[in-house]
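In: Generate coordinates for the sequence data below:
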Amino acid sequence: MASALTDKLSRLVKEMRGQARITESNVQDMLREVRMALLEADVALPVVRDFIARVKEKALGQEVLGSLKPGQALVGIVNAELAATMGEGIADINLNAQPPAIILMAGLQGAGKTTTTAKLAKHLIEKRKKKVLTVSGDVYRPAAIEQLKTVTAQAGAEWFPSTPDQKPHDIAVAALDYAKKHYFDVLLVDTAGRLAIDELLMAEIKDLHATLNPVETLFVVDAMQGQDAINTAKAFKEALPLTGIVLTKLDGDSRGGAALSVRQITGAPIKFAGVSEKLDGLEVFDASRHAQRVLGMGDIVALVEQVTKGVDMEAAQKMAEKLKSGDGFDLNDFLAQLQQMKQMGGLSNLMDKLPSEMMAKAGQVDMDKAEREIKRKEGIICSMTLKERKHPALIKATRKKRIADGAGVQVQEVNRLLKEFEQMQTMMKKMKGGGLMKMMKRMGGMKAMKGMMGGGGMPKLPF
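Out: All right, here's what the predicted structure looks like:
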């Protein structure tokens, strides 16, 4: 995420922290580097100029010059101004309207509008406990209607049918009428996109806006587009009263310029960020936390949230009770631990939220390879009988050969997994009676994790 910008700013942050005294000369040198880093990251020139001017004004003030640690004070200013550029804190979605609250999704084709509509539906159902209806007004791309139907079902919302021979205006009116009659809290309207901005697109979406009078008009933009994202945002802002922005594909954005520019160019706050292709890969955008990520400070809050969401606390409690009662840790428990790791959103997603210094300490671990290793180990255990999982001591040569064949691996890999299991089993015996929290804390540093990661190891997570 914004890796190029993060790398450059992280180096500057380290240099700034080491400064014993801040002068106008070294502030100018640092700001020149910051300016180049922002421009290379595709941040719009007017945004860069304004950002540099604000940082310079504060950096040469008493706030930094009078500080005992001026380098750290300067880092604080850069962090605060990055957050201010993207909008202060969190801009919550507005649902204060007579139900149904209508949310209009706008943007170009390929930005991820349809998937984002389903992600937002899932978010509103799970986090806001709302009854959600979706409808597609994209009559030019028949696949879009079917796509929305599919992802809406996956999100747990209801889909209102539409066909390519209908007019978007008529579809919207019918969907709104249905939403009112069936007491929906929210109506999400997915609109047509184009490969480029044209008059027909803008006229159509203006008409939809006038017809529906939505409480939120969200502009969905691909963060990887860089300068194109900024130009598109500007055009949509001129056509519609945008209330918020959703940045998609933020996980694949190597330069990070869109997040810094789009807020200031449009004046509309960034409300959500798409951080993975999964339907739960939509985060409420927090400008302060995103600024910390860009500076290479990581996002520990998001990391803890992701891990907490992925961990089945009831299952963890049961395992703690099982260990406490004296029952052994078996291969079913080992399999459950592997599956917990998958539920946390993948190792690479977790690592992305760690501070850059911690990432460096972790070494150049191949996360894709590590995740493949976890899947392979899962396959090996699933090739065992229930009796073998419960009593691993039964697994001798002939059984190992059968398990290896069933999982499509070599016998050596079965041996390796059993050795890792024995290491974890030994650790669990030592923890007998230690309680749930003790077990959870030790999970981050256990030696057996090295095997799961294919020998690369994993940094001890800060929770």
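In: hey, let's count contacts and neighbours off CA atoms from now on
Out: Noted.
In: nearest residue to A316 other than its sequence neighbours?
Out: Nearest non-adjacent residue to A316, counting by CA to CA, 6 or more residues apart in numbering: L436, 7.1 Å away.
In: how far away is A101 from A179?
Out: Computed as CA to CA, to the nearest Å, the A101 to A179 distance reads 10 Å.
In: typo on my end, it should be L95
Out: Using CA to CA, L95 is found at 15 Å from A179.
In: about what we covered before: which residues are in contact with each of A101 and A179?
Out: Residues touching both A101 and A179 (CA atoms under 8 Å, 6 or more residues apart in numbering): L187.
In: by contact count, what packs against the biggest helix by length in the chain?
Out: Secondary structure of the chain per DSSP state H: the longest helix is helix 411-430. Applying 3 or more CA pairs under 8 Å, 6 or more residues apart in numbering; DSSP states H and E, one finds that helix 411-430 contacts helix 397-407, helix 448-452.
In: the inter-axis angle of it versus helix 397-407?
Out: Here helix 411-430 runs at an angle of 110 degrees relative to helix 397-407 (axes from the mean of the first three to the mean of the last three CA atoms, to 10 degrees).
In: ok, then the element right after helix 411-430?
Out: Sequence-wise, the next helix or strand downstream of helix 411-430 (DSSP states H and E) is helix 436-443.
In: Residues contacting whichever strand or helix holds V78, please?
Out: Following DSSP H and E, one finds V78 within helix 70-86. Contact partners of helix 70-86, identified using CA under 8 Å, 6+ apart, comprise 13, 15-22, 51, 54-55, 58-59, 63-64, 67, 89, 259-264, 269-270, 287-292, 295.
In: can you give me the strands for this structure?
Out: Per DSSP state E, the chain carries strands over the ranges 101-106, 132-136, 158-160, 186-190, 216-222, 244-248, 270-274, 282-284.
In: could you dump those strands to JSON lines with distance to E413 and mean neighbour count?
Out: Formatted as JSON lines, those follow (distance: least, CA to CA, whole Å; neighbours: other CA atoms under 10 Å):
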{"stretch": "strand 101-106", "distance to E413": "49", "mean neighbour count": "25"}
{"stretch": "strand 132-136", "distance to E413": "47", "mean neighbour count": "27"}
{"stretch": "strand 158-160", "distance to E413": "46", "mean neighbour count": "20"}
{"stretch": "strand 186-190", "distance to E413": "48", "mean neighbour count": "26"}
{"stretch": "strand 216-222", "distance to E413": "42", "mean neighbour count": "26"}
{"stretch": "strand 244-248", "distance to E413": "39", "mean neighbour count": "27"}
{"stretch": "strand 270-274", "distance to E413": "37", "mean neighbour count": "25"}
{"stretch": "strand 282-284", "distance to E413": "37", "mean neighbour count": "19"}
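In: one more to line up against the first:
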Amino acid sequence: MLDNLTQRLAKVVKTMRGEARLTEANTAEMLREVRLALLEADVALPAVREFIAKVKEKALGEEVIGSLSPGQALVGVVQRELAALMGADLGPDATQLSFAQQPPAIILMAGLQGVGKTTTVGKLAKYLKEQKKKKVLTVSADVYRPAAIAQLESVTKQVGADFFPSTSTDKPVDIALNALDWAKKHYHDVLIIDTAGRLGIDEAMMQEIAAVHGAVKPIETLFVVDAMLGQDAINTAKAFNDALPLTGIVLTKLDGDSRGGAALSVRHVTGKPIKFAGVSEKLDGLEAFDPTRMASRVLGMGDIMALVEEARKGVDEKAATDMANKIKAGGRFDMNDFKAQLTQMKKMGGMSGLLDKLPAQFQQAAAGANMDQAEKQVKRMCGIIDSMTPLERAKPELIKANRKRRIAAGAGVQVQEVNRMLNQYDQMQTMMKKLKGGGLMKMMRGMKGMMPGMR
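Out: As a prediction, this is how the structure comes out:
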């Protein structure tokens, strides 16, 4: 996510922190590097100019000049202004969805075709159902794109929300009103309306979505934009912002673009807060957007709060406590425990998802690692453990040549892979013993040895 920008800015931050004294020369050099990094990341020139002007003004102010560590103070200024560029200046409640209307609260989704709008409806339904405990109904008012209605029905069923059927012969306004009537009668908390997109902006589309908006009067009108669109995203955002009273932005495919600066530009152009970011293709790959935390992440400081939240969602706390107590009491870390650890890692968004939220120094430790390959390897390792007998899982030292061949055949892998997995189990077992004394760095060093490609 925003990889190139993060790498460039992390270097600048490191240099700034080391400055014992700020001069006009080193401040100008730092601002030049930040400006180039933002422009290379596709951030619109007006947004960059405004950002640099604000940082420059505060960099030469008393807060920084009078600080005992001006380099550190200047990093703080950059972090705060970057957060403001992303929407922190709109206030802490701006990124929250509003439900302040008689149920159902109506959310209208707008955007071009191909930006991931329909999948985002499914992700949002899942988020509202699981995180906010809402009863959600979805409906498709897209009567043009083949299979759009069927696609929304499919993703809605996958996330366990309710779906209101429609057909391509219905009128979008009628679809929305009928769905609203159904939602009221069946006591739904939220109605999410998926609207039609086009390959480009056209007058007919804008009139249609404006008509749907006028008919149902949604409390939230969210503009869904592809982070990979680059500067085109800005023109699209302007057109939608002129046609509709937008309340927020949802960024999709943020994981697929190493630049992603268009995301910052859209916020700047519309003046509307970014409310959600799509960070993976999976239906749980939607994150509530926090500009302050995202600014820290972009500057290479990581997002430890997001990591903790992922852990809280993905980790079986009782199982984790039981295993910790077992290790503390001198109990054995066996193959069942090893598989449980691998499963928890997958639930927390996989290795790439975890590393993305860690500070730059931890990410550098994983530089050059093939994360996709690492995650495939984790799946194969789980398959190998599943091919073992209960006795072999409890006592891995019993696994000799004949057993290895049988396990490899059962898992559909080569014997070498079984050997490699047993070596990684040994490393994890050693790491667990070290972790009795605690320490994140010990854990990261242990993971570095375990993960394929990380040496």
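In: TM-score for these two?
Out: Here the TM-score for the pair of chains, by TM-score structural alignment, normalised by the length of the second structure, is 0.93; 451 aligned residues with a CA RMSD of 2.3 Å.
In: higher neighbour count, L95 and A179 of the first structure?
Out: Legend: neighbour count by other CA atoms under 10 Å for L95 of the first structure and A179, higher for A179 (23 against 16).
In: hang on, the earlier thing: any quick PyMOL command for the buried ones out of the contacts of helix 70-86 of the first structure?
Out: The following PyMOL line selects those of the contacts of helix 70-86 of the first structure that are buried, judged by 16 or more other CA atoms under 10 Å:
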select buried, resi 13+16+22+51+55+58+59+64+89+259+260+261+262+263+264+269+270+287+288+289+290+291+292+295
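In: what sits against the residue nearest the centre of the second structure?
Out: The centroid of the second structure falls nearest to V279 when counting by CA atoms, centre = their mean (3.3 Å). Contacts for V279 of the second structure (CA under 8 Å, 6+ apart) come out as M1, T252, K253, L254, D255, G285, L286, E287.
In: tell me which of these are still there in the first structure?
Out: Retained contacts for the contacts of V279 of the second structure in the first structure, judged by both residues aligned by TM-score structural alignment, their matches' CA atoms under 8 Å, are T252, K253, L254, D255, G285, L286, E287.
In: I'd like to know how far the residue of the second structure most remote from its centre sits from Q158 of the second structure.
Out: Relative to the centre of the second structure, and counting by CA atoms, centre = their mean, the farthest-placed residue is N402 at 44.4 Å. For N402 of the second structure, the distance to Q158 of the second structure equals 42 Å [CA to CA].
In: Let me know how buried G456 of the first structure is, in neighbour terms.
Out: Around G456 of the first structure there are 18 other residues, counting by other CA under 10 Å.
In: is it true that it touches V365?
Out: Yes: G456 of the first structure is within contact range of V365, at 5.7 Å (criterion: CA atoms under 8 Å).
In: From I395 of the first structure, how far out is the nearest residue to L394 of the first structure once chain neighbours are set aside?
Out: Spatially, and ignoring its direct neighbours in sequence, L394 of the first structure is nearest to E388 (6.2 Å; CA to CA, 6+ apart). Going from E388 of the first structure to I395 of the first structure by CA to CA gives 6 Å.
In: same thing with P161 of the first structure?
Out: P161 of the first structure sits 55 Å away from I395 of the first structure, going by CA to CA.
In: how many neighbours does the counterpart of L417 of the first structure in the second structure have?
Out: When the second structure is aligned by TM-score structural alignment, L417 of the first structure is paired with M421. M421 of the second structure is flanked by 20 other residues according to other CA under 10 Å.
In: just D181 of the second structure next, same as before
Out: Using other CA under 10 Å: D181 of the second structure sits among 12 other residues.
In: Give me the aligned partner of it over in the first structure.
Out: Aligning on TM-score structural alignment places D181 of the second structure opposite D177 in the first structure.
In: try L152 of the second structure
Out: Using TM-score structural alignment, the equivalent of L152 of the second structure in the first structure is L148.
In: possible to save the kept ones among the contacts of V279 of the second structure as JSON lines with distance to K442 of the second structure?
Out: Shown next, in JSON lines, are those (distance: CA to CA, whole Å):
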{"residue": "T252", "distance to K442 of the second structure": "35"}
{"residue": "K253", "distance to K442 of the second structure": "33"}
{"residue": "L254", "distance to K442 of the second structure": "31"}
{"residue": "D255", "distance to K442 of the second structure": "28"}
{"residue": "G285", "distance to K442 of the second structure": "29"}
{"residue": "L286", "distance to K442 of the second structure": "31"}
{"residue": "E287", "distance to K442 of the second structure": "29"}
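In: so which of those comes closest to K238 of the second structure?
Out: T252 (17.6 Å; CA to CA).
In: What does that closest one correspond to in the first structure?
Out: Using TM-score structural alignment, the partner of T252 of the second structure in the first structure is T248.
In: Could you double-check that its match sits in contact with T114?
Out: No: contact criterion CA under 8 Å: T248 of the first structure and T114 do not qualify, at 11.3 Å.
In: Generate JSON lines for the strands of the first structure, with distance to A235 of the first structure as supplementary columns.
Out: As requested, the strands of the first structure are exported to JSON lines (distance: least, CA to CA, whole Å):
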{"stretch": "strand 101-106", "distance to A235 of the first structure": "12"}
{"stretch": "strand 132-136", "distance to A235 of the first structure": "22"}
{"stretch": "strand 158-160", "distance to A235 of the first structure": "29"}
{"stretch": "strand 186-190", "distance to A235 of the first structure": "19"}
{"stretch": "strand 216-222", "distance to A235 of the first structure": "11"}
{"stretch": "strand 244-248", "distance to A235 of the first structure": "13"}
{"stretch": "strand 270-274", "distance to A235 of the first structure": "17"}
{"stretch": "strand 282-284", "distance to A235 of the first structure": "24"}
